[in-house]
Structure formats: structure tokens, C-alpha cells
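In: no letters, just coordinates:
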């Protein structure tokens, strides 16, 4: 793996506060002032930590929840038992508006090893949820559903399987404002195809408030660029992120020959593999119009300099 997302410091516009249980000193902060991070350790299993949280924090005022590592020595069951535990107490968190699942660093687990579950369970438990973040994609399930409040969805992965992408494409998310998917590589389970991406883009036509789209970190980034270049939903965007993947000259040419992108405030093509000539063409065409144009190339070592790789894999 070339890089790994670090532990969250802020979530849902709030600082992340690590809940340590009865030993909180000098005492817990106001419940709505932070995003509460719950994790286990070798002495305290997650179920006990969760019970302590419910007992010691005014959870009826909590607005943001971050779930870190839920296992003590190894992850035997994935996150589903944790989701069952927290959603069973949904009535104790009536104001919850944001959840992040899997705030885990590489020292705890590589991103491709994080075992997710049915993320839709969280959406069904909290109809008012505005933001959902997920790190890791093994076992991730997103079943077709309608959710009227969700504004931000972010999935970070080294390999996102096609099933949750297809499930997401069948969802109805009319309030969606920000969507970011790290699609990853087939080496780590990322078997999403261009057809899956096109179906997802078609779904986004039913999300008229969408302002940001990120389809990142993919080893089919050229095909994704071609799909994006023809997608009507892109015309309503403020920002587009196609970074971290294997974008080359074919993808760059597709973006230049497709629908106009000059309305974008920001376009991130960082970690790309375009030639210097194509990079100049993109800069000359879009640079005068796009305020924030990211064109940082991928680092190429002296050996195997023609090999392309995504920014986040294992």
C-alpha cells in the first residue's frame, strides 16, 4: 500500500473526542460539541465501552459518532455485531446526524483488511442522518433504499466490490450533496466496472442537490473519466475529484472531448499518469476557468516507471 488515511481529527465539522469511559478527566465535553469516538482496547471490549458511553454521556444530545477498532486482538466477525449493538439503541441518540464506521489506522489494520457490513442498517435506524463515512470495503453491503436526509456519503477503500456500488446505484437519495467513493484496485477486491459507474451516474440524476462527486483511487480511472465526461449529473457539480487513480492520456482526452467542465470551481486529477503534452492540454483548456485545478502527477520510481498504481491499495 502506498498510503493510508489517518485517524480522523474532525468529523461533521466537529473535533473528534476519544471516549475513554469512567476515567474521563476532567470530565466529558458537552455532548453536542464533539464527534464521539468509541473504540476497544485489550482490557475493554467494545460492548462494555458502548455501555459506558450510554451511561455516562447525555446521548440524547449527541450529533456525531465515530467507530474505531471494535476488536481486541483480531476481527473475527466484522462490524455487523457492532452495527446491531448501536442501532438497537437508536432511540437513545435521537439527534444523531453523522456516523463514521472504521476510523482505523494502518497500525491497527490495513484498509483492505477492515471488515465492514450492512451500512444501510445505520441509514434505516436514523432517518435523519445527514452524513455517513465508511473506511474499508470487505463485506460492505448497501441495499437499495430511499433516504431523504443523507447529504454526504464517503467510502474509503483499497478495493470497492461491485455489489455495494450497484446497490448504491439503486438507491434514492434526493438530498445527496457530496458523494466520494474510493474504488480501488482488483488486487484488493475492487471489481467495480465502468458499467457499474455509469449506472451510479444515472442514479445521481435523481439527486438534484449534488455539488461534489469523487470517483477516486481506481485502476480503471480512464474508463471512469469517459463515463463522467458523458454524464448529465456533472453539469450541476461545483467540484469533481478523479484523483488518486491511474488516469492517463485516454482519460484526459475523454475529459477534454466530452461535455464542458469549465463551470467547475474545482477539478482534482492529482496522482495522474498523463503525459506532459496531455497535462499541458488540460491546463490550457481548463486552467483559465477552473479556480482549483489539481494536476500533481503520480510519483514514478526509476524502476518499472511505466507501471500505474492507485494511491491507496492494501
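Out: Alright, I've got the coordinates. This is a predicted model, so every value here is computed, not measured.

In: please make it C-alpha for all contacts and neighbour counts, starting now.
Out: Will do.

In: residues in contact with residue 117?
Out: For residue 117, the contacting residues are 78-80, 138-141, by Cα atoms under 8 Å, 6 or more residues apart in numbering.

In: and here is the other one:
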């Protein structure tokens, strides 16, 4: 699986291109997408950002989608300028940083930066999605407004996972981390996830996604007894290398029948364990996604998104 197309909606709004869709899209009712159309670092991205921020309707914009800011394969996003300009969008509530497809830049090649200044500059932000983790940084912060936080990557560094775990996010209801593979920098282990699984810093969390994980079995074993699970409505371990080991641990652990949804799609679970999952969860009313299964041998297993 690769990310081959741009999103068409974000934060519940249709995505519109700036400036191409001016006059066609709703100013206040669109998630405005900005990018350098030539991916060549000639300054077009910042020119477009500054132009949008100067529009007399900028204070109506609630969602922004940042595409390729230039040569994303060798240049980090201009976090300083973003942190300075984005507060001009006084109603901004949702931000996607790095909405880039594989033909523009593979996910594990996207150069990122320390995103802490964005969280500090946007105290009213409710939704933050980041794609790419090479060079990604985060310092533990308190943010009382953030409700949904997603990092999509082919390999999420342990120091970023630990920083997320150490953040104080009292309003966060959805956390999504694509842990990836060690081949692309995903060196986090279950110990790095421990504060998240304990749930003490995330009192409002009801949806947890630990996706695309080479260590999916170890994550599942840890989740089997994790305090946070009891108050979740949705749990997502999809896109990773979950096998009988992890699925059996989930079945043997604390009850999961309180969940509305358990997403395990793209997995390596055998027929016998799948039958048990269906019997114990689907028949209890849990929406269970076990599509895209494979019987590949251990050495041939893979996460869905890496390069």
C-alpha cells in the first residue's frame, strides 16, 4: 500500500486548492490546501501562504492542508514562518502538515521538523495530522484544545513517541501513531508507549490507533492488560504485522466487548484465531475489521506503509 492520492476531505470539510479554487469553493466551508506546485523550493509555497493569510476572509478559515512546501525530500517545512503566520487564521481548528503523495515524496523520505512551535502558536487547534517522521521533533507540551492527533509515518522514532506520551493533552479523544519499521527509523518499543497505555495523561481518550507497526504483536500483548483499553470505544492495530501471537493475547486479556470497533485489517492471523475473534467480538456487537489477511511466513511479512 502507498499513499497515492490526495485527501478530498479534512476535518469534515471538502479540500479546495489555493489559489486555483478561488471563486469556486466556499471560503469558510473549505479546508484550504497550499503547496509549491513545482516542488522546487523557489518560494512559491510561502508566497501562497502569505497571500492566503492576507485575504480579508482569512479569519473564516477553519482548516488548512499543507502539501509539499518545496523539496520535501531534502527540506523541512518552514515551521518558524508557519508558527508566525497561522495565528492570523483566528478560527483555525484543524491542520494537516505534509499531505504529500508517494509520487511527490515517499512517506519515509519526507523531511519534517520540530512541530512544538505550531502547538504553542495555535492554542485553539483541535485537529493536527502530520505525515512523515524523518527529522520530526516534539517537546512535551500542555495543549488544552487538541482533540485529535495523528502522526503518519513509515518509521516513528522512539523519542517522538516518548514526547507524545509525555504531553499533557486533557481534551484528546483520538490518538493515532503509525509506528512503522526500524528500517525507516521506527525504533520505538512498548516501553515508550507505556504512559499512553496507562492513560493517565489522556483522560478523555476514547480512540487509540497504533498502526503500521512491525511490533504489532508486542503492542497487542501490552494492550491486553493496559488500563487505557477499558475506556476506549475504538482500537486500531491495522496495517501492521499482527499475527496469531498478538491476536491471541488480545483474546486472553481484558474484555474487549465494550468496544464499538476493533480494526485489525492488513494482518497475518490464522483462520483458527480469526474464528475465535469473530465468535467473541463480532457476535458481541463489536464492528471487527479483519480484511486483507495473509498467510505469509514470518520472514515474508510486512507493514503496509514503509517507504
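Out: Good, I have the coordinates. The structure presented is a predicted model; accordingly, all values stated were derived computationally and were not measured.

In: TM-score them against each other, please.
Out: TM-score for the superposed chains, counting by TM-score structural alignment, normalised by the length of the second structure: 0.93, backed by 304 aligned residues with a Cα RMSD of 1.9 Å.

In: just the buried ones from the contacts of residue 117 of the first structure?
Out: Neighbour counting with 16 or more other Cα atoms under 10 Å marks 78-80, 138-141 as buried within those.

In: neighbours of whatever residue of the second structure lines up with residue 151 of the first structure, how many?
Out: Alignment note (TM-score structural alignment): residue 151 of the first structure maps to residue 147 of the second structure. Residue 147 of the second structure has 21 neighbours, counted by other Cα atoms under 10 Å.

In: kindly report the same for the one 3 residues further on.
Out: Neighbourhood size, residue 150 of the second structure [other Cα under 10 Å]: 17.

In: any idea which element it lies in?
Out: Using DSSP states H and E, residue 150 of the second structure sits within strand 148-152.

In: name the nearest residue to the match of residue 151 of the first structure, sequence neighbours excluded.
Out: Closest residue to residue 147 of the second structure apart from its sequence neighbours, by Cα to Cα, 6 or more residues apart in numbering: residue 172 at 3.9 Å.

In: do the same with residue 303 of the second structure
Out: residue 240 (4.6 Å).

In: follow-up on the earlier one: could you pull up the average distance between the strand holding residue 150 of the second structure and the first structure after superposition?
Out: Compared with the first structure after fitting, strand 148-152 of the second structure deviates on average by 0.7 Å (mean Cα distance after the TM-score superposition for the first structure).

In: helices and strands around that strand, which ones?
Out: Strand 148-152 of the second structure sits against strand 127-131, strand 174-180, with contacts defined as 3 or more Cα pairs under 8 Å, 6 or more residues apart in numbering; DSSP states H and E.

In: make a markdown table out of these and add mean neighbour count.
Out: Listed next are those as a markdown table, based on neighbours: other Cα atoms under 10 Å:
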| stretch | mean neighbour count |
| --- | --- |
| strand 127-131 | 21 |
| strand 174-180 | 25 |
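
In: ok, back up a step: mean distance, the next helix or strand after the strand holding residue 150 of the second structure to its aligned residues in the first structure?
Out: Using DSSP H and E, the helix or strand that directly follows strand 148-152 of the second structure along the chain is helix 158-166. Helix 158-166 of the second structure: mean distance to aligned residues in the first structure after superposition is 0.6 Å, counting by mean Cα distance after the TM-score superposition for the first structure.

In: helices of the first structure, start to end?
Out: 46-56, 80-87, 120-125, 162-169, 194-203, 221-229, 249-257, 276-286 (DSSP state H).

In: and those helices, which is most packed in?
Out: helix 221-229 (a mean of 23; mean count of other Cα atoms under 10 Å).

In: rewinding a little: any idea of the angle the strand holding residue 150 of the second structure forms with strand 127-131?
Out: Angle, strand 148-152 of the second structure to strand 127-131, by axes from the mean of the first three to the mean of the last three Cα atoms, to 10 degrees: 0 degrees.

In: returning to that earlier point: mind putting the buried ones among the contacts of residue 117 of the first structure into a markdown table with distance to residue 100 of the first structure?
Out: A markdown table is the format used below for these (distance: Cα to Cα, whole Å):
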| residue | distance to residue 100 of the first structure |
| --- | --- |
| 78 | 15 |
| 79 | 12 |
| 80 | 14 |
| 138 | 16 |
| 139 | 16 |
| 140 | 14 |
| 141 | 15 |
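
In: quick check: which of the helices and strands packed on strand 148-152 of the second structure is nearest to residue 267 of the second structure?
Out: strand 174-180 (14.1 Å; Cα to Cα).

In: I am finished for the moment; much appreciated.
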